[in-house]
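Sharing a model that was predicted from the sequence below.
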Amino acid sequence: METLANLESFIRSAEHGSFSEAARRLSLTPAAVSRNVAMLERNLGVRLFHRSTRKLSLTEAGETFRLAIADNLESLQAAIAGLATLGGEPAGTLKVSMAPTFGTMHLLPLLPGFLARHPRIRPEWHFENRRVDLVTEGYDAAIGAGFDLSPGLIAHTLAPAHVIAVAAPAYMAGRALPADPTGLQALQGIVMRSLRTGRLQRWTMRNAAGAERPAPLPASIIVNDPDAMQQAALLGLGVAMVAVPDVVETLKSGRLLRLAPDWYADAGAISLYYASRTLLPAKTRAFVDWITDSFREQRLAERFSGLSAS
């Protein structure tokens, strides 16, 4: 009977084409992973990998074996994770990806309460402006908008992802406040270039009545980071189209003004993404429940709506 360590070492090495990368994912040494795979090959009596100094690739037998056990291995891991915490506390490293501004402003304040409830969980939170691959990169969860929902993942909606036009009072001094998106054309725009497509982001705005109009904001300044857009707006350099959660506090303090206040762009939803397993690890289930309950109790979905932000 093969050990779980041998099977995990094989699957991760096959996924990443490297004993070193598999070792990093499994918190083992490359030598330990190589030894586990060699033991598996010896026990099975077949060679699973072609090895060279540059590349690690599956043999035909290795690919057949990988396809046969991959899904079953995930179920085994989930079952073991569930049993390990039965009658006890959820435990282990919780690796989560989130956008820097949103994460530090709205999620990090939830961490003390979460850790007080689950002290045996060790957070490993990555603040990054990209869409991660949860399975390949070993994340337990991700929070953001617009992730591709690949097989085996589910998305739990937390709040709307609405985008609004903002500017500093100093910039708008002496200028007419636009009542609708057409008025943005006369102002300087702080525009973001998409990290994924390389294109300038352009928005179509809508109001509560369902009317839609393009936001013709000139590209006077171009950046590639949402926080940089907000900071440039705070410096009085022009108008920025930003997500409501990123500017709720600066709007409240009066450091930024909302322009075309009845209009917003809909970028979809802010969602919590995690693997859809029959037995979700206890640490991930605890995190999903905590975030979901916190958003509901603090009514964050309402605060982040373009219909109510001011």
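Perfect, thanks for sending it.

Every contact and neighbour count from this point should use C-alpha atoms.
Will do.

isn't E21 right up against S13?
Yes: counting by CA atoms under 8 Å, S13 is a contact partner of E21 at 7.3 Å.

between these two, who's got more neighbours?
S13 (24 against 18; other CA atoms under 10 Å).

Show the contacting residues for A161.
145, 243-244, 266-270, 304-305 (CA atoms under 8 Å, 6 or more residues apart in numbering).

Where do the helices of the protein begin and end?
4-16, 19-26, 30-44, 60-84, 100-102, 111-117, 134-137, 169-172, 226-234, 244-253, 282-297, 300-303 (DSSP state H).

second one coming, line it up with the first:
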Amino acid sequence: METLANLESFVRSADHGSFSEAARRLALTPAAVSRNVAMLERNLGVRLFHRSTRKLTLTEAGEAFRNAISGSLSDIQAAIAGAANGGGEPTGVLKVSLAPTFGTMHILPLLPAFIARYRGVRPEWHFENRQVDIIAEGYDAAIGGGFDLSPGVVARTLAPAHIIAVSSPAYLAGRKLPAGPADLAELDGIVMRSLQSGRIRHWTMRDAAGEQIPAPLREVFVFNDPAAMRRSALLGLGVAMLAVPDVIDDLESGALIRVAPRWYADAGAISIYFASRTLLPGKTRAFIDYIVDAFKQRRLAERFAGSLG
């Protein structure tokens, strides 16, 4: 029977293509990881990796073995974590990735009540404008929109990700209000350059009846961060296309108003992402359930729906 250490060393080395990186993730030395993998190969009677001074790649047998055990290994690790908790309260470091604006506005305020309920959980939250690799980077969960569902990751929808046009009352004072998305071309646009593609993001808006019209904002102010776009709109520089959750407080206070209010763009969904394990660690399951319940109690899915005008 193979030891868990041998199997973990193999899977981590396969994930990262490096004994050194696997060792860092497992808190071992590279020599120990290499020795564990060599022992596994000897016991199985097959070579699992092609080794060179520059690269570590799976053999055909190694790829097949990895596919066969990766899901089971996750379940075993989760079961060990659960057993270590003794069936008691969830414990351990909770590593979560969150979009900065959405995370600080809507998830961070939930933290005091969460840690009051689960005192054994220690949050390690990363606020970042990027898609993390949940499994390879060791995250318990991520909250955001537009993640690619890589193998072994599942998503649970929390709310719609609707994009709306907003501006300050001061900017719109004395200007002709747009009747629809096409009229946005007459106003100063605050637009975003995608960090991933390097291109300016333009949207097609829709209404409740399903009609779709491009929203051709002029590229007057170009930023790469939604928080900077929101601040620019508040400063009266022009019109920005932003997610409802990022501006909902400003809309409710009157600091920003919707432009072409019947229209919105659909950017998919805001979801919580996590590894698709049969047995999730208690800390992760508690966090997922807490966030889902909080969204329901606060009716955030309805509040974030740009389709409601």
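Looks like it arrived, so ask away. The shown structure was predicted, so the numbers you read here are calculated from the model rather than taken from an experiment.

Tell me how the two chains score on TM-score.
Superposed pair, TM-score by TM-score structural alignment, normalised by the length of structure 2: 0.90. Supporting alignment: 309 aligned residues with a CA RMSD of 2.3 Å.

before we move on, back to that, between which two of the contacts of A161 of structure 1 is the distance greatest?
A145 and S305 (14.3 Å; CA to CA).

a markdown table for the helices of structure 1, including distance to A309 of structure 1?
Listed next are the helices of structure 1 as a markdown table, based on distance: least, CA to CA, whole Å:
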| stretch | distance to A309 of structure 1 |
| --- | --- |
| helix 4-16 | 44 |
| helix 19-26 | 41 |
| helix 30-44 | 51 |
| helix 60-84 | 41 |
| helix 100-102 | 16 |
| helix 111-117 | 25 |
| helix 134-137 | 32 |
| helix 169-172 | 17 |
| helix 226-234 | 16 |
| helix 244-253 | 7 |
| helix 282-297 | 16 |
| helix 300-303 | 6 |
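
re earlier: out of the contacts of A161 of structure 1, which end up buried?
With neighbours counted by 16 or more other CA atoms under 10 Å, those contain buried members at 145, 243-244, 266, 269-270, 304-305.

Filter these down to the ones in strands?
Residues of those located in strands (DSSP state E): 145, 243, 266, 269-270.

ok, M39 of structure 1 - contacts?
N6.

doesn't G189 make contact with I200 of structure 2?
No: in this structure I200 of structure 2 lies outside contact range of G189 using CA under 8 Å: 11.4 Å.

Out of the contacts of A161 of structure 1, which is nearest to D289 of structure 1?
I270 (15.8 Å).

OK, contacts around the residue of structure 1 most remote from its centre?
Ranking residues of structure 1 by C-alpha distance from their mean position (CA atoms, centre = their mean) puts G45 at the top, at 41.9 Å. For G45 of structure 1, no contacting residues are found, by CA under 8 Å, 6+ apart.

and the gap between it and L7 of structure 1?
To L7 of structure 1, G45 of structure 1 is 15 Å away according to CA to CA, to the nearest Å.

Give the burial count for G210 of structure 2, as a bare number.
9.

can you check the one 10 residues further on too?
Neighbour count of V220 of structure 2, defined by other CA under 10 Å: 13.

With D289 of structure 1 instead?
For D289 of structure 1, using other CA under 10 Å, the count is 10.

How about Q297 of structure 2?
Each residue near Q297 of structure 2 was counted by other CA under 10 Å, and the total is 9.

And G62 of structure 2, by the same measure?
20.

Outside of stretch 73-82 of structure 2 itself, list whatever touches it.
Taking CA under 8 Å, 6+ apart as the rule, stretch 73-82 of structure 2 contacts 7-8, 277-282.
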